[in-house]
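[1] Give me a 3D structure for the following:
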Amino acid sequence: MVLLDIGLPGMNGYEVARALRAHPELGGVRLIALTGWGAEQDRRRAMAAGFDHHLTKPVDLSVLEDTLRRVALEPRP
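    Sure thing, here's the model as predicted:
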């Protein structure tokens, strides 16, 4: 499980997600965007880049905990 911000210097989170998804040995890794970019187009772009979930900052702790719990229970390829 990786919590990844999208607004990173240099390589942004979308690029990092695509790079991680390019490695077959990381196929079971779950990517969670934790970002200040929360518009619907940002969510769609995150999913297209390979994220499994998208959370907008500031994220409520109970939402983060619930997401982490659900992700831990998701089947992996």
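[2] drop to CA atoms for contacts and neighbour counts, all remaining ones
    Will do.
[3] list the helices and strands the host helix or strand of residue 44 packs on?
    Residue 44 belongs to helix 40-49 when assigned by DSSP states H and E. Based on contacts counted as 3 or more Cα pairs under 8 Å, 6 or more residues apart in numbering; DSSP states H and E, the elements that helix 40-49 packs against are helix 13-21, strand 53-56.
[4] For the comparison step, fold the sequence that follows:
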Amino acid sequence: MEHSSIKALEQARLIVPDVFLLDIGLPEMDGNELAGYLRAQRETSRAVLVAVTGYGQEQDRVNALAAGFDHHFVKPVDTAKLAALLSQLANSSRS
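    You can find the predicted model right below:
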């Protein structure tokens, strides 16, 4: 887990996660910009990006999806829905 967008981007190249949970309201660069960089990196271009954010207006969701996010969860996150998504992703990666 990283609290810095820059460090997260650097670590992503090394660890290459299958799924990223990203806040949108981040210092240095916002989560939408970070999503764009993750999509542009060869190593992380196919990862699942999940926005976990306090930005919950419809335009925020539209912006997140346009930036490259696959899913958009608004804080406080419904943990049952997030767990179901992560379980679904884990099961589909095993197939």
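[5] TM-score for the pair, please.
    The TM-score (TM-score structural alignment, normalised by the length of the first structure) is 0.87; 75 aligned residues with a Cα RMSD of 1.4 Å.
[6] quick revisit: tell me which of the helices and strands packed on helix 40-49 of the first structure approaches residue 36 of the first structure most closely.
    Closest to residue 36 of the first structure of these, according to Cα to Cα: strand 53-56, at 5.3 Å.
[7] So what touches the next helix or strand after that closest one?
    Sequence-wise, the next helix or strand downstream of strand 53-56 of the first structure (DSSP H and E) is helix 61-73. With Cα atoms under 8 Å, 6 or more residues apart in numbering as the test, helix 61-73 of the first structure has contacts from 1, 30, 55.
[8] could you measure the first one against residue 20 of the first structure, distance?
    This means residue 1 of the first structure. Separation of residue 1 of the first structure from residue 20 of the first structure (Cα to Cα, to the nearest Å): 12 Å.
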